[in-house]
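Trainee: predicted model and sequence follow; I will ask about them next.
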Amino acid sequence: MKKLHLLSIAAIVLCSNAMAQGYPGKPIHLIVPFAAGQGADAAARIVANKLSDNIKQPLVIDNRPGAGGIIGTEAVAKAPADGYTLLVGSNGTHAANPSLYPSLPYKALEDFAPISYIGSVAMVLVSTPTYESKTAQDVISAAKARPGTVNVALPSSTSRVVLELLSKRTGATFNPVLYKASGTAITDVLGGHVPLSIDTVIATAPQITSGKLRGIAVTSAKRSSSLPNVPTFLEAGIKEIDIAAWNAWFAPRGTPAPVVDRLNSELRKVLSDPDTLAKLRTLGYEPDGKLSPAQVNEFVRLEEKKWGDLIRSGGIKAE
């Protein structure tokens, strides 16, 4: 029996290796669980186009937005584990959703095979140019002086988690004003209806660069390459504010390791290409394709705990 068991394992290994050698032999289906035109989608298309050129196979992008990314993510979790259906996952799908929703149709840490980390996008606190509080410390002082009255437009669960982190680190209390999309939140800030907003660099950089919005501080440890003149919260003297939105690619659990390793290797090449890097940075992304699949798995595990702790402590629920 033991000999038969070993033979079975050897057969599986040989089969997996054979699959990897011929992979990919047809177009790859890349599911983006967000709407076309959003930051994750734009970055996915840049990476997918270069990867397609390199591997000589099309990557067919399928946008399946809805329910905070759950719809598209579930589709990949239930797809065949053959390397031909992949997911553009995020801090939302894999770190925040497990705590935002009472139940999910997938398990973020168990139902996927991590492939590669793609990059991060800093969040940024913005205001109208005429708003009296010009620095992060000014904003905190105003919120402490008038607890619960300083309105902040929040267009996503990520924005809500960032505001919770800021409150936790400073003791300031804000009044969150919830929106369903960045566009309407930015429009209300531009119109002076809400003085502040927290959103991604991707969504706000054009207005900040043009002077229509004031960039007060970014949430990353380092300044954003697309907003070099906007300081970090750390530089502003507010400690332990280091959080960002991110994207990583995943395959369904059970995808053969040689296939995952091949994809990881190819994405490393894509994310070291100067033209691809420049395009991603223009969007506001900070690309990084150096992590192995095992390192991506550990990263996601730590992120799920970090985001989950903030969501639970702030009593944040999915809208």
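Mentor: Thanks, I have it. Numbers count the residues shown, from 1 in each chain.
Trainee: from here on, just use CA atoms for contacts and neighbour counts.
Mentor: OK.
Trainee: ends of stretch 241-255, how far apart?
Mentor: Stretch 241-255 has an end-to-end distance of 36 Å (criterion: Cα to Cα, to the nearest Å).
Trainee: pull the distance from that stretch to the chain's centre.
Mentor: Distance of stretch 241-255 from the chain centroid (Cα atoms, centre = their mean, to the nearest Å) equals 7 Å.
Trainee: now do stretch 260-276
Mentor: 18 Å.
Trainee: now stretch 172-179
Mentor: With Cα atoms, centre = their mean, you get 22 Å for stretch 172-179.
Trainee: kindly check the end-to-end length of it for me.
Mentor: 21 Å.
Trainee: just the buried residues of that stretch, please?
Mentor: Neighbour-count burial for stretch 172-179 flags 172-174, 176-179 (criterion: 16 or more other Cα atoms under 10 Å).
Trainee: could those be laid out in JSON lines, adding distance to Leu166 and secondary structure?
Mentor: Below are those laid out as JSON lines (distance: Cα to Cα, whole Å; DSSP: H, G, I helix; E, B strand; the rest coil):
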{"residue": "Ala172", "distance to Leu166": "8", "secondary structure": "coil"}
{"residue": "Thr173", "distance to Leu166": "9", "secondary structure": "coil"}
{"residue": "Phe174", "distance to Leu166": "10", "secondary structure": "coil"}
{"residue": "Pro176", "distance to Leu166": "12", "secondary structure": "strand"}
{"residue": "Val177", "distance to Leu166": "16", "secondary structure": "strand"}
{"residue": "Leu178", "distance to Leu166": "17", "secondary structure": "strand"}
{"residue": "Tyr179", "distance to Leu166": "19", "secondary structure": "coil"}
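Trainee: take this one as well and set it beside the first:
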Amino acid sequence: MRRRNLTLAALAAGGTLAMLPGAAAWSAEGSYPDKPLRLIVGFAPGGGADALTRIIAEGLSKQLGQQVIVENRPGADGVLAAQATSSAKPDGYTLLMGTNTAMVAAPTLRPTPPYDPFKAFTPISSAGQFSMFLVVPASLPAKSVNELLAMVAAKPGAYNSASSNSASELAMLQLLGERKVVNARYKGDMQAMTDLLGGQIHMMFTTGTLAPGFVKEGRIRALATLLPQRSALLPDVPTGGELGLGKLTITPWAGFFGPPGLPQAITDKLSQELQNTLKRPDVHAQLVQQGFEGYGMSPVKFAEFFRAQYEAFGATVRQHNVKFE
């Protein structure tokens, strides 16, 4: 009887403790995670985004001591994956690998946005940026960005560009400004690259997965990268910042989000472990091979970066009256 009373008293005390400020957060952080996590990605297995998600998931699993299961939910420009995350229980066991497509393009370009990205998710950490290079065929005389822009300005409408996603298309619009170039939209970078190699396309922003090999073969020329620092894949290629192209604010990025209402203690723990994951030598080496520059951010810094990207994307869309089908 005495032990029963003590147990009841302890439970009562625990209930009181849970109502104290910070007590719930402390408890969640102390026991989390105690089961596998689900990491949702809005692209099909085998693609670039899926590959890097699985690399990071494996590293995060080692950091947390729990399995991180990658779940593919392709379709609707990543919206299906985003909605599945947004509606999940905010307990830290369902996360989203979000990219420009679902987090910026879909809510910006659709007449009826599928969600408010700043209310429907909790920013946790950046994952990093896809390596993107401005490339031209080797047959084009331009040896620099300035030479390319001068050529385009001298013959309005005589040149064309290619893109396979909204980030690359808007980055090209920012680069060109008022200069007139016809853009051809492709379903994938490889199809666009094939036409660039054949001379039918004059310029494009392409990924680090494709560009390095063709540059080293001398078949294309890389003039600039959208990364904030030079890429180890093509270290001789300058950044937009080095070239004074401060207007290139569109960057193809990826980051981690949770459902709305994710407890701060869990958000902070996940963010720190994701940052540690991206610093792991094994993870870093594999991401570099995928043409991905991995780096983490605190939740606050990532939220600031996310909003800046959203606003830059929207401003470019409005400025150029971009319409996507």
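Mentor: Done, it's in. Predicted, not measured: the structure shown is a model, and the values here were computed from it.
Trainee: could you get me the TM-score between them?
Mentor: The TM-score (TM-score structural alignment, normalised by the length of the first structure) is 0.89; 310 aligned residues with a Cα RMSD of 2.2 Å.
Trainee: returning to that earlier point: ok, so of the buried residues of stretch 172-179 of the first structure, who is nearest Gln21 of the first structure?
Mentor: Using Cα to Cα, Tyr179 comes nearest to Gln21 of the first structure of these, at 47.7 Å.
Trainee: show me what the closest one lines up with in the second structure.
Mentor: Counting by TM-score structural alignment, Tyr179 of the first structure lines up with Tyr186 in the second structure.
Trainee: host element of Lys50 of the first structure?
Mentor: Taking DSSP states H and E as the definition, Lys50 of the first structure sits inside helix 39-55.
Trainee: once aligned to the second structure, how far is that helix on average?
Mentor: Compared with the second structure after fitting, helix 39-55 of the first structure has a mean deviation of 1.6 Å; criterion: mean Cα distance after the TM-score superposition for the first structure.
Trainee: any idea how many residues pack against Gly261 of the second structure?
Mentor: Gly261 of the second structure has 15 neighbouring residues, counting by other Cα atoms under 10 Å.
Trainee: contacting residues for it?
Mentor: By Cα atoms under 8 Å, 6 or more residues apart in numbering, the contact set of Gly261 of the second structure is 90, 121-122.
Trainee: circling back to that earlier point, other SSEs contacting the helix holding Lys50 of the first structure?
Mentor: The contact analysis (3 or more Cα pairs under 8 Å, 6 or more residues apart in numbering; DSSP states H and E) places helix 39-55 of the first structure against strand 28-32, strand 59-63, helix 257-270, helix 274-283.
Trainee: next SSE after the second one?
Mentor: Next helix or strand after strand 59-63 of the first structure toward the C-terminus (DSSP H and E): helix 70-77.
Trainee: what's that following helix aligned against in the second structure?
Mentor: So helix 70-77 of the first structure sits over residues 79-86 in the second structure, by TM-score structural alignment.
Trainee: for Ala79 of the first structure, see how far away the residue most central in space within the first structure is.
Mentor: The centroid of the first structure falls nearest to Trp246 when counting by Cα atoms, centre = their mean (2.6 Å). Trp246 of the first structure sits at a distance of 23 Å from Ala79 of the first structure (criterion: Cα to Cα).
Trainee: need the longest helix for the first structure.
Mentor: Secondary structure of the first structure per DSSP state H: the longest helix is helix 293-314.
Trainee: superposed on the second structure, what's the mean shift for it?
Mentor: Mean deviation for helix 293-314 of the first structure: 1.2 Å (mean Cα distance after the TM-score superposition for the first structure).
Trainee: so Leu14 of the first structure is in which element?
Mentor: helix 2-21.
Trainee: hmm, who's touching that helix?
Mentor: Here helix 2-21 of the first structure makes contact (Cα under 8 Å, 6+ apart) with 256-259, 262.
Trainee: find the nearest non-adjacent residue to Ile70 of the first structure, please.
Mentor: Distance criterion Cα to Cα, 6 or more residues apart in numbering; nearest residue to Ile70 of the first structure, sequence neighbours excluded, is Thr93 at 6.6 Å.
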